[in-house]
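> Fold the following and give me the result.
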Amino acid sequence: MILEFTKMHGLGNDFVVVDAINQDVQLTPEQCRFLGDRRFGVGCDQVLLVERPRDSATDFYYRIFNSDGSEVEQCGNGARCFARFVRDKGLTDKNEIDVGTHSGNIRLFIEEDGSVRINMGPPVLVPGQIPFQAEAQATNYAIEAGGEALQIAAVSMGNPHAVLLVENVDQAPVERLGPVMERHPRFPQRVNVGFMEVQARDRIRLRVFERGAEETLACGTGACAAVVAGQIQGLLDEQVKVALPGGQLVIQWQGGEEPVWMSGPAESVYEGRVEL
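Below is the predicted model of the structure:
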């Protein structure tokens, strides 16, 4: 099978984006691993599929596969690339696009400067819905990982996140604790692990070890989860600039059941064809 794709990135979090509307595409986990392989395949953090809508309330359906072949519920940087892709390819002429995902519907707004703003929906803090094993909902949870006693916040933005406060992200133990936390038994569906340095009430630095992809240059849902975690701990304001290794996102949340909003860039790199 010859597969046509577009290579894209959001702040260095890179994707192979596939039009599964005008191509007959049924990717296997092995094929996703091949596409994600940076030596033998195309190379990416995630493979994104653009599919026909599954209900009348949406314009498209959005599927995400990590470079290890696993399918996941949500990807914020990928959603921004998804919006630019469907506009650039002429699949829609809308500036407001409703998209179905495994974790629910999201709305994407393409701004005049080409950036994309996304209504990511309200965060989930109830442990059983994240899912995270805890006796009761709390702002922070004590957890042991890698022989250390840690304090984390647990948040779902359509996918599970653990957020740890650190003094300096440059010195954070991402490589050591990331893999251990990702597969911690208290997170039955594994977890994305964020290491957050608070610089001011409106500014943080963040590194994220992503479930199934290791550390990436940016993680949109991770940025959302970190800001939510900082707000519920009384550390952050409603609007926060999040500096990631690949660039900056702006996250807004008014608390409670209000949705989290994410704004940032999305870029196309090149068009390609690959044999699977």
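> Please make it C-alpha for all contacts and neighbour counts, starting now.
OK.
> Skipping adjacent residues, who's closest to the residue sitting nearest the centre point of the chain in space?
For the chain, Cys75 is the residue whose C-alpha lies nearest the centre (CA atoms, centre = their mean; 3.1 Å). Nearest residue to Cys75 in three dimensions, chain neighbours excluded: Thr221, at 6.1 Å (CA to CA, 6 or more residues apart in numbering).
> Secondary structure element for the one you found, which one?
helix 220-232 (DSSP states H and E).
> That helix: what's the following helix or strand?
Helix 220-232 is succeeded, C-terminally, by strand 239-244 (DSSP H and E).
> Residues contacting that following strand, please?
By CA atoms under 8 Å, 6 or more residues apart in numbering, the residues outside strand 239-244 that reach it are 201-207, 217-219, 223, 227, 248-253.
> mind redoing it with 6 Å?
Asp202, Arg203, Ile204, Arg205, Leu206, Ala218, Gln248, Leu249, Val250, Ile251, Gln252 (CA atoms under 6 Å, 6 or more residues apart in numbering).
> and this one, so I can compare the two:
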Amino acid sequence: MATIPFVKMNGAGNDFVVVNALKTPFAPTEAQVRAIADRETGEGCDQLIALEPSDTADVFMRVWNADGGQVETCGNALRCVGWLMMQSTGQDRVTIDTLGGPTTAWSVPGRVGSGDPEGSTSAAQIKVDMGPPRLDWTQVPLAEEMDTRNIELQIGPIDDPVLHTPGAVSMGNPHVVFFMDHAPNDGFVRGSGSLIEHHPLFPEDVNVGFAHVVAPDRIRLRVWERGAGLTRACGTGACAALVATARRRLTGRHAAVEVDGGLLQIDWDEASDHVFMTGPVAVERTGTLTL
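Modelled structure (predicted):
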């Protein structure tokens, strides 16, 4: 029976159990991941993260959702892992590879806003280069060709839908973003999100965002995360929401995105086409896993 140390962290409330697998391989089964993620009987987390060796980056970040399935990447986890690697190496910038592709993380001064979680590890924010958004229907991916600015999808009756024609974006993982005139309650996010997550239009399932544009530079976002459910924050979801709203000219290319756990600053650079995310990280505790 193996005993493995971990660090419990969160990025704007999106929480992770992070395991150092740089020297000792870590390969949990789906059942073991679910047991670790269970908030009543396990450590409790949205995602389980393993730090693995990489030939092309400072570290490879492997991500499992709470349901036990591996996924491509996680934006808030990238910021947490970036902070950990900078602390351990003394570098002020690190590269992180994932199944969704590589990214770069670095520390920046200042605060996004008053949404920093209590117990943030420092006043500095961690910024990550999330790369360019994937906007073609084959890149999201969708099951059929559509304009990803406003795809043919709706929630509710055909003749009187509650929500319709959302945007679709991949930020290394698939997202659909519905546009709302208010922030929905928990019941609506759970009901609609679970309905759309496994819709046949999305062959790899999908993360479901509900975006309320408060101002041209501010978005209130709630997310039903693929394989994890209602989450306090979703970094790639915040990036997808900014891209989707900017493409519909509801916002500019820069906005503070308010999630349940705090604030994230999202910037879609016009020159490079890359999306940058800035936000806080927090270390909650350390412990050991027994597998």
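> Overlay the chains and give the TM-score.
For this chain pair, the superposition-based TM-score is 0.94 by TM-score structural alignment, normalised by the length of the first structure; 272 aligned residues with a CA RMSD of 1.6 Å.
> returning to that earlier point: in the second structure, what residue corresponds to the residue nearest to the centre of the first structure?
Under the alignment (TM-score structural alignment), Cys75 of the first structure pairs with Cys74 of the second structure.
> Quick check: the gap between its match and Leu99 of the second structure.
From Cys74 of the second structure across to Leu99 of the second structure, the span is 10 Å (CA to CA, to the nearest Å).
> Kindly report the same for Val283 of the second structure.
24 Å.
> Over which residues of the first structure does stretch 190-199 of the second structure lie when aligned?
Going by TM-score structural alignment: stretch 190-199 of the second structure matches residues 175-184.
> For the first structure, which segments count as helices?
Using DSSP state H, the helices found in the first structure span residues 29-36, 76-88, 174-182, 220-232.
> Quickly compare the ones you listed and say which is most buried.
helix 220-232 (a mean of 28; mean count of other CA atoms under 10 Å).
> Read off where it ends up in the second structure.
Under TM-score structural alignment, the alignment places helix 220-232 of the first structure onto residues 235-247 of the second structure.
> what about the matching stretch, how far off from the first structure?
Compared with the first structure after fitting, stretch 235-247 of the second structure deviates on average by 0.3 Å (mean CA distance after the TM-score superposition for the first structure).
> Off-centre distance for the helix holding Thr221 of the first structure?
With CA atoms, centre = their mean, to the nearest Å as the basis, helix 220-232 of the first structure stands 11 Å off its chain's centre.
> Remind me what it packs against, helices and strands.
helix 76-88 (3 or more CA pairs under 6 Å, 6 or more residues apart in numbering; DSSP states H and E).
> Pull the residues that contact the helix it packs on.
Helix 76-88 of the first structure is contacted from outside by Gly10, Val116, Gly220, Thr221, Ala266, using CA under 6 Å, 6+ apart.
> is it possible to export these to CSV including distance to Gln233 of the first structure?
Formatted as CSV, the contacts of helix 76-88 of the first structure follow (distance: CA to CA, whole Å):
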residue, distance to Gln233 of the first structure
Gly10, 28
Val116, 28
Gly220, 20
Thr221, 18
Ala266, 31
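> Quickly name whichever of those is closest to Gln46 of the first structure.
Ranked by distance to Gln46 of the first structure (CA to CA), the contacts of helix 76-88 of the first structure are led by Gly10 at 11.5 Å.
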